[in-house]
Structures are given as C-alpha cells and as structure tokens.
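Chemist: coords please:
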Amino acid sequence: MNAPAQNAAPSARNNARLELVGLRRSFGAYNALDGIDLAIDPGEFIALLGPSGCGKSTALNCIAGLLALSGGEIRLGGNRIDQLEPEKRGFGMVFQSYALFPHMSVRKNVGFGLAMQGIKGAEADRRINDALALVRLESQADKLPGQLSGGQQQRVAIARAVVIRPPVVLMDEPLSNLDAKLRLEMRAEIRGIHDQIGSTTIYVTHDQDEALSLADRIVVMSQGHIEQIGSPKDLYQRPVNLNVADFMGFRTRIPGRVVAVKGDEAQIEAAGARLTGRMRTPVEVGEAAVLCVRPEDLVAVSGEGIPASVSSMEYRGRAFFGLAKSPDGSDLYFRADEALPRGAVAVLQPVAERSLVFKGTAL
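Modeler: The predicted structure follows:
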C-alpha cells in the first residue's frame, strides 16, 4: 500500500459555476452597482479591475454576503445563494488588512474557520498542517501575527481562507499594504496556490500589472458597470473604449481629426503632426478622434513628429521616461534614450502598430 501524500494542497469542495445576474447595490440615491452580469467557470481566476469608486469591492462584498443586494441574483451551481448568510456560503475571504486575530497563534488563526464548521481533532490538525505547508509557514505556526512580517501575515490570511476548502476564494486588494518586492513575490505565490487548490478566485485590484499577471480573465469596471471582459492579452492589446484604454496603460491621449482611413488604420491630424494608429472604433475622414499610446510606445526621435516641451524626466533603468506638453496642451508621456532638460523641445512619434484610434474626444 502506498503511503498517504504529505502536505497535500487543500482541495475545493465543488466545481460549481458562479453567476452574477443583474447585480445591483444602491446606497441611497447612489448606484454603486448598476446591473452586473458575469458568469465565472469553476477554477477560473477572475480579476475585477478599476479605479477607486468603480464598484469592484462592492461587488466582492455582495458576493461574500457582507452587503445585501438591492437587486439581482447570485447563483452557485444553479442555486441562489444571495439570501444566505456569509458563513453559509462557504467562501474564503482574504482582506487587504489581513484581519488576523492578534491574540491567536498562526495555527489558531488558520484553524478558526474549521472550528466554526465544527471540524476538530485530527482532521482539523491535518488540514491546518496542509494549509501551512501550502504557504510555507510550518515553522511559524506557534507565533503570533505581530511577530511576522507583512508578507507572512498575508500568507496566514490566505491559509485561513483556503483551509476550509472553499468553492470560491475572494481577495480584496490583498497586496496593497506590501512593498514592491513583496508584491511581486506574492503574485507568484497567489497564482501558485490558486492552481494547486482548484478553487475559483475573484481578485479585486486597481493595479493593471497585478491583473495582467494573475488573471485568466479581467473584468474592467467603471461607475458600477462592466466596461469590458477578456483575457489579459485581449484587454492589453484591444481595449474597447477610451476608459479601458486609459486603465490599461494608454496614458497619452491626443485629440485630433481624421484625415485618412486605410484598412484598419486611421491617420489623424493632431498636435501639429499627422499620426497613425489602429482603429478600435470605426471612424471616417473629418470626424473627431483620439489617438492613445503607452509611454514606452511614444518615442523621442530626430525626424518628424509632435513638437513638445519637456516638463520632467525620470530614469527607470533601461530608458528615460518623461512628461511633455504638446502645442495644444495635451500631456504626452514618452520614452527617450537620453535625459532631456526641462523646457527642451522633443519631437515625439508614436509607434503606429501599437497606437489606437477611437472616435470622439479625449476623456
């Protein structure tokens, strides 16, 4: 007979599909969620991405049962769960602030959910040991949270969430309190844990890099609505509108007028230059349009382009990145091989194949 596997990862209790149907949540006259529809397959990693106030944390708290719905339904495996109390939904939750009990040891913090479920003795010990092994904290089991680093405390919070074998793990900006190095390390930890346990994960963040590196699909939200749902590659390369483009890193938005259209490319006259980009919405000659470009794709050149006055420069290791003002007052975030003095005139040219053209005016 084979010996039992050691340190086996906690496994999800079921593989049920999670559905949000017409989710609404109002605070007085303010609609924080205004008709959210989203279907999440078992085992998916979903990132809810957007700026502060877009409704992403409200949506997470509604799913968790911490906020009651103003309308709509939440279904798990086809069964409505939105009227169940939070503890009866069986979801794991990881908070931004860790929310650990300071007077309890790491082991007792991790086992708290099991105790609430009435799981004790050898079964509880086995699950706690497995969860601690998953987050590599076996040696810290008897310490108090205050004796741990921020990254270790977040690992305890994750172990506590997964030890109950939840069908869904909810994470509300769990890395925002960590320094840059720890955030990068914990990204890999979180994705690895997700892959091992098999639970569905819903992860709230305002950081596009986190969403791109972690998620199977990204849900971009704005003002209580879903703007776009897609794979990281889809959203990075093909945002559907100016709001999504702005949040996916297209920081420079140059308003102009369309002067030529050929295939999927449009040329606009803007900021004293003619600029080319790929159309993301249909445009016609003579219409107002906006060219959007990321800082790394707006380059200081010696040839033709946008003449702009340099406002600031910073060094980021492999290149210099700067902010300049165009003749029409647009902010231009650009890349250069060398530092340029404040007030110098730089000629900037967007990389056409990585620039996007949208119909309308700038945000």
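
Chemist: switch to C-alpha atoms for all contacts and neighbour counts from now on
Modeler: Will do.

Chemist: how about the helices in the protein?
Modeler: Counting by DSSP state H, residue ranges of the helices within the chain are 56-64, 86-89, 106-116, 121-134, 150-162, 180-197, 208-214, 232-237, 242-247.

Chemist: and among those helices, the most buried is which?
Modeler: helix 150-162 (a mean of 25; mean count of other C-alpha atoms under 10 Å).

Chemist: Looks like residue 289 contacts residue 260 (just checking).
Modeler: No. Contact criterion C-alpha atoms under 8 Å: residue 289 and residue 260 do not qualify, at 11.7 Å.

Chemist: coming back round to it: select, out of the helices of the chain, the one closest to residue 314.
Modeler: When the helices of the chain are compared by C-alpha to C-alpha, helix 180-197 sits nearest residue 314, at 18.2 Å.

Chemist: The closest one vs helix 121-134, what angle?
Modeler: For helix 180-197 against helix 121-134, the angle by axes from the mean of the first three to the mean of the last three C-alpha atoms, to 10 degrees is 130 degrees.

Chemist: One more, so I can put them side by side:
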Amino acid sequence: MLGIIIGVAAVIIMISVGQGASKRISDQISSMGSNLLMIYPGASAGPMRGGTGSVNTLTLEDAEAIGELPLVANSVPELSTSGNVQYGNQTWTSTVDGTTPEMQEIKQWTLISGSFFTGEDVANTGMVAVIGSTVAENLFSSGIDPVGEKITINKLGFTVIGVLDSKGAAMMGQDQDDMIYVPITTVQTRMVGSKNVRTINVQAETENSMTYVQSNIEELLRQRHRIADAAENDFNVRNLTSVLEAMETATGTMTMLLASIAAVSLLVGGIGIMNIMLVSVTERTKEIGLRMAVGATESNIRNQFLVESLVLCLAGGFAGILLGAVGASLISKFAGWNTYVTFYSILLSAGFSALIGIFFGYYPAKKASGMDPIEALRFEK
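Modeler: Have a look, this model is predicted:
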C-alpha cells in the first residue's frame, strides 16, 4: 500500500501545483481587465533598430478615435513616469501613471476611500492623484486618511482624492499597489512634456467581438499614421485572451508532465501489489484447494483475490488523497506557492488506484483460480 499512497499523494501534489500556477496566471490576466486589447508603440526601423515601444507613435487623439469604433466599450490611454513623492518628512519613489477615468471601469478597481478623478480633471490638467495602498502605507502613518492631504510628486503639488484597494502582484511580480494615478494631460504637459502615450487599453463590448475590434483598430491606426500598404505597422496590438490561452496551454502541459512523472510511483506500487498477491497465492495454496474441494468455482477464487487487490489499492488511494491534500496545503503555507486541489485530480487518482488494483491483481487471481484442487491440497511449503 505504501507505494500507492506515495504515488497518489505525489500525483495530487503535482497537479495542485500546476493548477495553482494556472489559476494565478488566469486571475492576474483577468485583473488587468475583461475583453481587453492593449496597443503598444512599434519598433524602430533603419540602421539603429529597436524593439517594441522604442518609438512613440501613439497619441491621445488615436485613443479618442479608437473609442469611436463599433463594439468598443472603452479606449483608455496611459503614459507613465517615475516620481519622487513627499508628504511631510516622508519620501517614497513610485510610478506615476497618467490615464483617464475609464481606467477604473475596465480594471474594475475599488477604492478604500475617496473617489477616482473625473473627465473634468483630465480636461483641466488637474493636480489630483489617486494612490495605491503601498504608497499610502509608506507615506502616511496609520490612522491618517490620505484623502484631502497634499503631496508633492517631482516637486509638483497634488491633492490626494482617492486610495485604491490592494491588487497584489502583477504577472511579472511588480507591485500593482505601488502606483499613483493622475490625469494623463497632467503627465503630458507638466511632468513629461510629450503629446504621445505609451499604451492604449481598449475594452471590447463582448469577448466574441475582440477579433473584429482588433482588425478595425489596426485598419484605423494604419490610416491615421499614413502607413503604406507594404510597410509594417508602427504599433502592436495584443489580445490578452490569446495570451491567457497560450499560458494556460503551457501550464496545462507542465501539469501533465509533472503528474506523469509522479504516476511512475503508482506503477511501481502496482507492481509491488502484484508481487505481494503472488506470494499470497503461494502461501494460501492449501486454502485455495480446500475451497475448491467444497464447491468454490474458478470465478469465486478469482474474484476473492481481485477484491483483495482492489481493496489494498483503494485503501492506499484514499490515504494518498488525504496525504496529497495535506502536502499541497503545507507547500502553499511554507513554500509560498499557489496550490489548488481540484475534484478532477482526486477523481483521477482514485480511479487510477482502482485500475491498478484490477490490472495488477488479475494475474495472481487468474493463477489462483486455475489451480488443480488435488495438487493444491497436496502442496507442501
């Protein structure tokens, strides 16, 4: 049974680690917004070539034009810069992200206190800021509500009007709460001195319309940027749904690989049970002969040994399930990994252990049922 216990526990733990990683990736991409397309500036061409984002080709007007396309729910530009933030004698370095009020809607952010800035703040290059929970913790003492307080960012005065609820780490490990959001026009005119934007977030009305919206965006931007038919785009459109599907496929493959490696323990355990049952058949030869002599049929003997093998495997399987669930919980607690024990993994392990009991128990059971009763009664150890 020990081989089955270890094998089942290993399979459950490996699957739970893989499922946990997949769920974390899915949650992180979902937290970036639903039905979301992200547009980045393109790569630079010529002798000094650069990668994606090396040339600023997107503008606030591009974002406004995209917002007028069919089936586009929101079009939200972003322009980020680094900011040295000060409140009283407390200082902090954070990322300042210029955007529009629709950002809160597409990201589905909630606020601990205060409110997000408005379209009027964007139009008037308002000196207002919405801060993440990490910024609030490092600038303000406990008990102080940041809303209404004055802070300076790169020596410019801002009024805090809202504090966002915690969002945790992003896909690449960045702290999503170490951010300050201000009107994009304020960043453009007073902090960066640029009319361009670094990213445009486009939310489609439905998931099914994302391909159609993406095609329309590419056609519109090529027209606005006057790109010749044979020339490459000076922008990149990324579909987060496609990214999610690719990552889920990769984590699913890794999960199955880990589970397959762990399943070797189940195979070894099954061979061990077959050997033990063969020894049991030899040890109980006279018992088998006696049962046959008083009327037991071959099927009676075969079923007896099959049931014994099946019970051993199922008992080991259930013990392995408990051990695997506890092991996954301990890994999550002490190693900090996300683990997620699914009903699918439990059902797979229980079914696999039963299958092994039947498969590896059949040969000893067949051997026992095929004995000659007279020879069995004469058998001496």
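
Chemist: Please state their TM-score.
Modeler: Put the two chains on top of each other and the TM-score (TM-score structural alignment, normalised by the length of the first structure) is 0.24; 159 aligned residues with a C-alpha RMSD of 7.3 Å.

Chemist: follow-up on the earlier one: minimum distance to residue 25 of the first structure: which of the helices of the first structure has it?
Modeler: Among these, the nearest to residue 25 of the first structure by C-alpha to C-alpha is helix 56-64 (7.8 Å).

Chemist: Tell me which other helices or strands the closest one touches.
Modeler: Counting contacts by 3 or more C-alpha pairs under 8 Å, 6 or more residues apart in numbering; DSSP states H and E, helix 56-64 of the first structure is packed against strand 30-40, strand 168-172, strand 200-205.

Chemist: ok, and for the second one, which residues are buried?
Modeler: Residues of strand 168-172 of the first structure classed as buried: 168, 169, 170, 171, 172 (neighbour count, 16 or more other C-alpha atoms under 10 Å).

Chemist: Could you tell me how many residues sit around residue 105 of the second structure?
Modeler: 12 (other C-alpha atoms under 10 Å).

Chemist: typed the wrong thing, it's residue 362 of the second structure
Modeler: 21.

Chemist: which SS state does the nearest residue to residue 64 of the second structure once chain neighbours are set aside fall under?
Modeler: Nearest in space to residue 64 of the second structure, with sequence neighbours left out and distances taken as C-alpha to C-alpha, 6 or more residues apart in numbering, is residue 75 at 6.9 Å. What DSSP: H, G, I helix; E, B strand; the rest coil gives for residue 75 of the second structure is strand.

Chemist: mind checking how far residue 259 of the first structure is from residue 277 of the first structure?
Modeler: 12 Å (C-alpha to C-alpha, to the nearest Å).

Chemist: Which secondary structure elements does the helix or strand hosting residue 15 of the second structure sit against?
Modeler: Assigned by DSSP states H and E, residue 15 of the second structure belongs to helix 2-31. Judged by 3+ C-alpha pairs under 8 Å, 6+ apart, the packing partners of helix 2-31 of the second structure are helix 240-283, helix 298-330, helix 343-369.

Chemist: Including distance to residue 84 of the second structure, could those go into JSON lines?
Modeler: Shown next, in JSON lines, are these (distance: least, C-alpha to C-alpha, whole Å):
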{"stretch": "helix 240-283", "distance to residue 84 of the second structure": "32"}
{"stretch": "helix 298-330", "distance to residue 84 of the second structure": "40"}
{"stretch": "helix 343-369", "distance to residue 84 of the second structure": "49"}
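
Chemist: between those, which gets nearest to residue 90 of the second structure?
Modeler: That would be, of these and by C-alpha to C-alpha, helix 240-283, which comes in at 37.9 Å.

Chemist: so that closest one versus helix 2-31, what angle?
Modeler: 170 degrees.

Chemist: buried set for the following helix or strand past helix 240-283 of the second structure?
Modeler: Using DSSP H and E, the helix or strand that follows helix 240-283 of the second structure in sequence is helix 285-293. For helix 285-293 of the second structure, a neighbour-count test (16+ other C-alpha under 10 Å) marks 285, 286, 288, 289, 290, 291, 292 as buried.

Chemist: I'd say residue 92 of the second structure and residue 85 touch.
Modeler: Yes. When contacts are counted by C-alpha under 8 Å, residue 92 of the second structure is listed as touching residue 85 (5.1 Å).

Chemist: Kind regards, and thank you for your time.
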